[in-house]
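[1] My questions concern the predicted model and sequence given below.
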Amino acid sequence: MLDLRRIDYGSLNARQKENFNFQKLSAVLADFGYVTMRLTDDWGGADFIAQHIDGDTFLRVQLKGRLTFDAKYKHKGLYIAFPYSDDWYLFPHDELLATVLSETDTMTGTRSWDDNGLYHFGHLSVQLLELLAPFRLTGDTVGVV
């Protein structure tokens, strides 16, 4: 008899969490007509490629555990995917970065962004959730911390 038990996400190591999140997001993207192809090595910053059933749409996606902006992703045509609450978000990095920089004062003036070109959000404000609304995918994030 097969003994299936749900895993404790918190007990996974970083690589296992990334694999887990890739599988969860792939299932959500399937509902939107995408198949995913995991890359063995980051390709231009992408962790995986999402191909739409239309045969013309390909997304290069970087998978994150939280909302993240990174200067090294600029001008690469990357999408960033991350879980938050019971949803997934998938957004074009450069487009949302420009919006966040122009419409909020969250990142500008911080050492993290100004000195290192990296900023991530553990908690999303109402303003950020409104900016992210067009990029929200509903889906199962059970186990994602």
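    In hand now; what should we look at?

[2] CA atoms for contacts and neighbours, from now on please.
    Fine.

[3] unless I'm mixing things up, residue 60 is touching residue 48, no?
    Yes: between residue 60 and residue 48 there is a contact under C-alpha atoms under 8 Å: 6.2 Å.

[4] Isn't residue 114 up against residue 106?
    No: look at residue 114 against residue 106 with C-alpha under 8 Å: they stay out of range, at 11.6 Å.

[5] dropping in the other structure now:
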Amino acid sequence: MTMVNGCAEVALADTQDEGPVTFKKVIYSKLNSRQQENFNFQKISAHLADYGYNCLRLSDDWHGADFIACHIDGNRFLKVQLKGRLSFEKKYCGKDIHIAFNYKGSWYVYPHDELMNELTTNGHMIGTKSWDDKGGYSWGTVSVELLGFLQKYLI
């Protein structure tokens, strides 16, 4: 082992010096679904850090959560399901789940049951085949009315 400027010089037989590392942003739409989920987890984690949360990724859904957001006060823990759109699923009811999703560059984190109750009270989802028969409902495009309901969950 050779020392250079106090650091061990490591020789790698099958690599060549390619110069300084350059960074190139990824194109989200070119990522596969697992890569998109990893990308979104890193993005929402960074946003939640601004609010004092440390996010712990779970290797498998636990009680419906993809990750746990732990607040620095040691008293608040959120079970969070990461979604690609505004979504509700009956299987999350009663599990104290928050849903995180990105819409047009803005992140929203909402309590599933609370917002679901607010929306169904205002006539959303009820009577649709998706909600009544399949137990889930989502919006690819969020209307101005729905954005009004979501505003308090914008981070």
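    Thanks, I have the structure now. No experiment lies behind these values; they were computed from the predicted model shown.

[6] Work out the TM-score between the chains.
    Laid over one another, the chains give 0.92 as their TM-score (TM-score structural alignment, normalised by the length of structure 1), with 136 aligned residues with a C-alpha RMSD of 0.7 Å.

[7] How far off centre is the longest helix seen in structure 2?
    In structure 2, assigned by DSSP state H, the helix with the most residues is helix 33-49. Computed by C-alpha atoms, centre = their mean, to the nearest Å, the chain-centroid distance of helix 33-49 of structure 2 equals 5 Å.

[8] After that helix, which helix or strand is next? Please name it.
    Later in the chain than helix 33-49 of structure 2, the nearest helix or strand by DSSP states H and E is strand 53-62.

[9] Give me the contacts around the very next helix or strand once past that following strand.
    Using DSSP H and E, the helix or strand that follows strand 53-62 of structure 2 in sequence is strand 65-71. Contacts to strand 65-71 of structure 2, defined as C-alpha atoms under 8 Å, 6 or more residues apart in numbering, come from residues 48, 52-61, 76-82, 97.

[10] In structure 1, which residues correspond to strand 65-71 of structure 2?
    The aligned range for strand 65-71 of structure 2 in structure 1 is 46-52, by TM-score structural alignment.

[11] what's the offset of the matching stretch from the middle of its chain?
    Counting by C-alpha atoms, centre = their mean, stretch 46-52 of structure 1 comes out at 12 Å from the chain centroid.

[12] Comparing that stretch with structure 2, how large is the average distance?
    Stretch 46-52 of structure 1, aligned to structure 2 and superposed, deviates on average by 0.2 Å (mean C-alpha distance after the TM-score superposition for structure 1).

[13] buried ones in that stretch?
    In terms of neighbour count (16 or more other C-alpha atoms under 10 Å), stretch 46-52 of structure 1 has its buried residues at 46, 47, 48, 49, 50, 51, 52.

[14] Spatially nearest residue to the fifth one, not counting backbone neighbours?
    Which is residue 50 of structure 1. residue 36 (4.4 Å; C-alpha to C-alpha, 6 or more residues apart in numbering).

[15] can you pull the contacts of the one you found?
    Residue 36 of structure 1 touches 26, 48, 49, 50, 51, counting by C-alpha under 8 Å, 6+ apart.

[16] do that again at 10 Å, thanks
    22-23, 25-27, 29-30, 48-52, 58-61 (C-alpha atoms under 10 Å, 6 or more residues apart in numbering).

[17] Tell me who's in contact with the residue nearest to the spatial centre of structure 2.
    Nearest to the geometric centre of structure 2 sits residue 82, at 3.8 Å (C-alpha atoms, centre = their mean). For residue 82 of structure 2, the contacting residues are 37, 40-41, 44, 65-67, 98-102, 109, by C-alpha under 10 Å, 6+ apart.

[18] Ok, residue 81 of structure 2 next?
    Taking C-alpha under 10 Å, 6+ apart, one finds 61-68, 92, 97-101, 109, 112 in contact with residue 81 of structure 2.

[19] just these now: which is nearest residue 139 of structure 2?
    residue 101 (11.4 Å; C-alpha to C-alpha).

[20] What does that closest one correspond to in structure 1?
    Using TM-score structural alignment, residue 101 of structure 2 pairs with residue 82 in structure 1.

[21] right, and residue 93 of structure 1 touches residue 59 too?
    No: between residue 93 of structure 1 and residue 59 there is no contact under C-alpha atoms under 10 Å: 11.6 Å.
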